[in-house]
Every structure is written in structure tokens, then in C-alpha cells.
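Trainee: coordinates only, sequence not included:
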């Protein structure tokens, strides 16, 4: 049906459901309409901001009928900051929404897999202050340095001095850094192609040890000669590690390839369960350690290890999953194409005295092929791929190796469902467990257990 709609036009809209990004979805004259900030059951007066042949995007002008699930957001800049999408929805309803997103993905992309296998989402007792790391771009506003996050769909930087989903210690240190950098008139870079200077402030806290790691991302290494800056930063409470990272590229990537240790410890130490992990400034680590502990425990449960199994942790990163599983496995092997991740995995295995783990740098397909030719066959494979999913090549690899149990952890229900549809020819998908790794956002992690047919 061809509906004539113009940008700026206003009309009332009833919201039927939430979309995968937490946006409200309704229908104007049968055309799907997306509106950020409205909840199912609500009626709002909306204004068109984008009119396309197949859909409409609109913004809220006024809410006429409110949902009983609506709550007041804790964040003062929630309406303009792009960091969270669901602060206006009560937490129990957020968890229901995340389970539904997983079910909807199956219905759309893997119709042969019953939605009843999707379990209730595992949430948090306190769904605030969970993020152990922030990465704030910086700018100058007059003589003041500001640091925060960009407005939605904008290059306008919001100066963030409070963030309810960040660990308070990282925000406190960032606020103190902002003052130090302002007072010392540290040069800021907005365009790395044209100028030198500071680009990002990165702070990470190890929640167990309370150690804080500060990384200043710059276009050059000049700040390492600023002793007053170094002394003031190292005098801040809990700061144990200071580094400079060099990133000259005009890219969305925060960290460049070179990190220079400046003062204090080179790494801070975090724990997950009974395991210790040394974190370098460029080490990947889960942003929500409390939920990561639950997630790894769930992976261990789904792997159903007895102590006699050979396990492969494919695309293993820094080895956190494999190390967790190693206590109840005969052997764990992991591979990743990123050398720095494998270096960290080896160090973490040594730190935890895990002698039954082996890590290799290399393409997963080539490494697995080599291992199989050497006579190794895994009983269990576990993966945690990027948002793009496994893809056909990796799916075919899993099908050909054919382990008894395959545990697939995903941060994107849509790509997970597509991969499961292909895998279901040789595997039965027996359970899917959503975990809320990022409360107040639309993101959901899912652990799927597959058993060989």
C-alpha cells in the first residue's frame, strides 16, 4: 500500500512491540513506523523525521497514554546520549523483552527450531554501575577539556560527569583527569590528519582488586615527557597503571597498535570466579564481570564436562572461556588470528596454573585442519564470535569436525539464528539461554547448546 507521508507530518500512533534496538514499532496506515522512546501499549503523537517507501521513522512529540512499565530514566542525558536504549523501561520488562528478541529471531530465521527452548533471561540483582571500562573522546570547549559520549547520530560531544551504568570509580577518575588535563592545558586533537594531541581518555577498574588502569590515547608520545601530568595521575585514588596509546588513524577504533607503559603496573589483575586475569591496556575483557561469571558458568553447564573431554575454544581471544572450562576437561585448545590475544591467553593460563591448555595463533580453519590431521578430535567446541556471527565457512567447519556438543555464545540473536538454521541439519538445538550483559541497553547475549544428531 502506497502511503503518502511527508517529513514533519504529525499523527497519533499506537505502539505494538519493541524492535531489536529497543525502538517502539507501530503502524501508520499499515506502514511500519519506528519511534525511539515509546513502549508497547503506549499511544503517542509522533512527527515524521524520515519517510521511506517501506518504513517511517518518527520522533515523540507527546505521550498520550503511558505504559505501566514506563519508569523515569536515571540518566540526565538519556534522551540525547546514544549509550542506553531502555532506561525508560522497568527492569523485569527489559528481561522479558530480551527473551522475546531471541524468540523473534528464531521465528524469522530458523523456523525449524521451536521457540520454547528459549529460557528466561538471566538478569542482575542491581542492573546499574556494572561497566568496568569507559572510553571517552575528548574536546576543548573554551579553555575547558570535556570528555564523554556523542549525541545520537551526531558529532556533538556530551560532557559526561555521571553515568549510572558505569562503575563509579571509573567516572570519578575520569572527572579528576578532566580537571588535571584542563589545568595543564594539554593539547587536544580533533582531526588526526591535521593536528597532534590527546584523543581519548580510557579508564578501566578491576572490580576485585579495585586497581584502576588509565590509558591516554594520543596521536604521538609527547605526554610521556610531562612529569607533572604523570605525577598527578598516579596520585589519584586507586590508579595503579598509566599508559599512552598511539592512534594516528582517522577511524572509529579507539586504540591504535602501539601502547607505551608510562608508570605503575603494566597490568591490573581481575578475577572471574576462581581465576585470575592480568589485563593490559589493549587486552579484551568482559565489560560486566558479574554477568560474565554467570555466562561462563552457564557455558560450563552446557558443555557437560566430566574430565575426559577434549575441548576447543575457537576464536578464543584472551582465553577466558577455555581457562574456565579447563578444570573439568582433559585438554583445552584455543586459536585466534590476533597474536596479542593469544599472548594474553598463554599468560592467563600460566597465571592460573592451567597446564592442560594450549593456544595457537592462526586462522581457525587452518589450525583445526592441522590438529585433525595430527589425530586430535574435540568432543566439545565452544565459540563466541563477533556480531557478524560464524558465517558459512565456520559453520561448515563445525559440521565437518562434528563434536558431540557445540556451545555457541552470541551477542547478536539474528546472526545466531541464521547460523543455527544451517547447523540444525547435523545438530539438535536443545536450549538457548539469554543473559543480560548490558542492562538498560537493547543488547542481549545468548548461549545455545547443540548436540550432535
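Mentor: Yep, it's here. These numbers come from a predicted model, not from an experiment.

Trainee: alpha carbons only for contacts and neighbour counts from here, please
Mentor: OK.

Trainee: do you know how far residue 159 is from residue 441?
Mentor: 20 Å (C-alpha to C-alpha, to the nearest Å).

Trainee: So which residues of the stretch 1-150 of the chain form helices?
Mentor: Shown for the stretch 1-150 of the chain, the helices assigned by DSSP state H, counting those that start in this stretch span residues 91-109.

Trainee: hold the first one in mind and look at this next one:
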């Protein structure tokens, strides 16, 4: 097995055909059963281990093999950090011509990579007379009950256990697809690690109201819960979200910046690593000695909140009416924000992007080539789209450095921050 794939599988080669080996590790020699064959790839499972990697470890979770939450518990953590750097290198090798591998730094990992997730959203079922929370088996909809998750924050686990106990006590049952009984399909728990507030959501498949007594008992057990929602699945793609207790948001604080988190608002799931990630971005921003900047995230994001408070002009480009309304609301609090609908005649020292897994949108890429900012800071959650974007940009920009971050230990996911400087 030559290397690790983006989903945590081992990749071997048979006559130049890539063979993806489930739970295989780089350096191992195995006899594999081939389960699928396609024109450019094949899939297999380990039948016999001939040479085992020195980095193979015993998974710490009892349901690891079945659960779809983690992919790399069987791999030594420090070795996995090196693999995450290698995943970035392999992506650039594939898409970027002629680059210096020295620009890719070592992966920023965690000293203690357990209990890092500040949010859980888990399915609920009633099994053998008891309510259980769990996960779905890999690549299936088979429910796997779990009692404790080692990557969830301890406070999240404790609240989940209390909820399940109270559901049994008050006969507020999880949905059972076999009998079509029960109405709670999912439980969401989010905690703020720094300020210790909690938010809970119950997803239901009917408009049946949750028992007030259960809610009061839950709050009595956990006074840190300051926000509770019921989310009703109206149809396959439509939900109705209703606040049933407390305030609409909970407050998190990262690097001195406060963030009000609504129930549906995206926020980094790993608070400790988010602090490192945004500290790195802030350092690169400060080192840029910029006079003006474009926030490519178009509004409310942790790095945007930092930019708005620096007393320098921050431009946000948007032609979307919904986006514009949100940005105008932000302008009331942050007068440094300048909403623009065109980049013609715009001159910038710096652009900051932290896009989705799809990478920098084509419209923003056109803006970069028109405006030619002196520096670009690019936060990425997908090495492949990062590499494709860098290949596009390197005709104008020097790739100065790429720092990978392990935001999700024991998964194959890797994020990164890249600094680019205008050539010439």
C-alpha cells in the first residue's frame, strides 16, 4: 500500500490501476479481496495481513469498525499528521506544475486529540424498549447505537445521556422505522467551550409538541442549556425551526472575539484548532501591512469579524439581495465595512478567502485577475480544489507558504491556510 486516500483508505496499485483498500495503511502488504472494479480504480478489503505498519494502533472506540464518524482510529496520531501533510502534497503534485515542496509546512495538530467536537447532531431510535442515540453504519442507513463518543466534547456526551434518560422517563420516544412509532428523529447538542453555554435541538417528523415537563427537567439537570429548539421535518427538503426555550443564540469567544451562534449557523466544530487556525490567519493579515482588504466570505465569519474591527476599509462584493441585507445590518455595527456591487476601479492590498469545499468561485477568480491584490490569504477545507485554484493563480502569484491544520482528528479531513504574493 503506497499512500492514504482522501477518505482514509489505503491506496495500492495493480498494473497502474489504483486499488482502494478499506482500513489499509501506507507501507503495509496485504492479500485483499477485490469487491469492485471500474475502468480507473478498484476497491478491496483486507483478507490477510502480510506486513503490518508500525503505525497501526488499536482503535479506542468499540463501534469504530461499524460507525461512520471516524476513518483513522487505527492509525497512530502523529503519523496521521504527516499523512495529512502528504495529502496536501499529493493534491499539489496532481494539479500544480513546478512548485517547491518546502512551502508546505508541518500539520498543526492537537496535543490531546480526543473530545474535541463542540457539536453533535445524532439520529435517535427506540430499540428494545429503550431510546438510544447513535450513528449510521459506513455507507448505509443502518443505525448503530452508541453510549459515548470519544471525539465529542465530554459536556456534549453528558447532555446527550441526560436527554435519552428523560425521553425514556417521559415517554418521548425516538422514531422506530419498523413500527412507525415515535416522533423524535435527531438530537443536536452544541456547547461553547470558552463560555460554557449549551444549545439543544430536537428534530421531529411530526408537529407533536415536546412535553414541557421533560424540557423543564432537562434545564434543571443542565442550567448551562440556555437555548432549546424544535425542528419539524415538513418535507424532504423543508424544515420549520422554532425556539421553545431561552434565547436564540449562544455565545462563543475565540481570540477575544465574541460570536453569537444561532441554531443553524456554521461554526468550526473544533474550538481549540479554530483558535490556532484564525490566529494564523490574523498573523498573516497583520504581516501584510495592508491599507484596505476585500472579505471574500461576504459577511459573518470569524476572520471577517476580526477584519471589521481593525479600523481599515473592508470591502464586501455582493449582488445578492439577501446577502446585501445581512451586510447592511453588519455595517450598522462595523462602519469599516464597504458594500460594493462591482470591482471595476477597485484597488486592493489584500483579499481574504475561506470558501466552501468547491474552492474560490469563478466570479471571485475573475475579480482577482482584474484587481490583482498584492496578497491573498486562502483558507481551504479541500486540498484538491485548493490545488486547482493555485494552478490557476500561479501565473500571477507566488505561493509563499501552505500550513495544513488538523481540524478533525481521526478523520481524513485536512484544512489549510495559503499565503500568495503578487509577482513582480
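Mentor: Nice, thanks for sending it over. Quantities reported herein were computed from a predicted structural model and do not represent experimental measurements.

Trainee: what's the TM-score here?
Mentor: Scored against TM-score structural alignment, normalised by the length of structure 2, the superposed chains reach a TM-score of 0.90; 419 aligned residues with a C-alpha RMSD of 2.7 Å.

Trainee: Pull the contacting residues for the residue nearest in space to the middle of structure 1.
Mentor: Central residue of structure 1 (C-alpha atoms, centre = their mean): residue 287, 6.9 Å from the mean position. By C-alpha atoms under 8 Å, 6 or more residues apart in numbering, residue 287 of structure 1 lies in contact with 130, 131, 132, 133.

Trainee: same question, residue 72 of structure 2
Mentor: Counted by C-alpha under 8 Å, 6+ apart, residue 72 of structure 2 has contacts 8, 23, 80, 410, 411, 412.

Trainee: Return the member of these nearest to residue 382 of structure 2.
Mentor: Of all the contacts of residue 72 of structure 2, residue 412 has the smallest distance to residue 382 of structure 2: 10.9 Å, by C-alpha to C-alpha.

Trainee: ok, how many other residues are close to the closest one?
Mentor: Using other C-alpha atoms under 10 Å, residue 412 of structure 2 has 21 other residues around it.

Trainee: Kindly report the same for residue 422 of structure 1.
Mentor: 16.

Trainee: Give me the nearest residue to it, chain neighbours excluded.
Mentor: Excluding its sequence neighbours, the residue lying closest to residue 422 of structure 1 (C-alpha to C-alpha, 6 or more residues apart in numbering) is residue 395, at 7.3 Å.

Trainee: residues near the one you found, how many?
Mentor: So residue 395 of structure 1, with other C-alpha under 10 Å, has 15 neighbours.

Trainee: List the residues that contact it.
Mentor: 419, 422, 423.

Trainee: Counterpart of the last one over in structure 2?
Mentor: When you say that, I think you mean residue 423 of structure 1. The alignment partner of residue 423 of structure 1 in structure 2, by TM-score structural alignment, is residue 393.

Trainee: Who are the contact partners of residue 149 of structure 1?
Mentor: Residue 149 of structure 1 touches 81, 82, 83, 136, 137, 157, 158, 159, 160, counting by C-alpha under 8 Å, 6+ apart.

Trainee: Pull up the gap between the residue nearest to residue 422 of structure 1 and residue 415 of structure 1, please.
Mentor: Going from residue 395 of structure 1 to residue 415 of structure 1 by C-alpha to C-alpha gives 12 Å.

Trainee: isn't residue 281 of structure 1 right up against residue 213?
Mentor: Yes: using C-alpha atoms under 8 Å, residue 281 of structure 1 makes contact with residue 213 at a distance of 7.2 Å.

Trainee: Looking only at neighbour counts, state which of these two leads.
Mentor: Neighbours of residue 281 of structure 1 and residue 213, each counted by other C-alpha under 10 Å, are more numerous for residue 213; the result is 27 against 24.

Trainee: element containing the more buried one, please.
Mentor: Assigned by DSSP states H and E, residue 213 of structure 1 belongs to strand 212-218.

Trainee: One more: residue 201 of structure 1?
Mentor: Short version, using DSSP H and E: residue 201 of structure 1 is in strand 198-205.

Trainee: so that strand aligns onto which residues of structure 2?
Mentor: Going by TM-score structural alignment, strand 198-205 of structure 1 sits over residues 184-191 in structure 2.

Trainee: what's the answer for stretch 170-177 of structure 1, then?
Mentor: So stretch 170-177 of structure 1 sits over residues 156-163 in structure 2, by TM-score structural alignment.

Trainee: Also stretch 440-452 of structure 1?
Mentor: Mapping stretch 440-452 of structure 1 onto structure 2 (TM-score structural alignment) gives residues 410-422.

Trainee: ditto for stretch 56-72 of structure 1
Mentor: Against structure 2, stretch 56-72 of structure 1 falls on residues 42-58 (TM-score structural alignment).

Trainee: Quick check: residue 201 of structure 2 vs residue 220 of structure 2, distance?
Mentor: 17 Å.

Trainee: what about those two, which has more around it?
Mentor: Between residue 201 of structure 2 and residue 220, residue 201 has the larger neighbour count (other C-alpha under 10 Å), namely 21 against 11.
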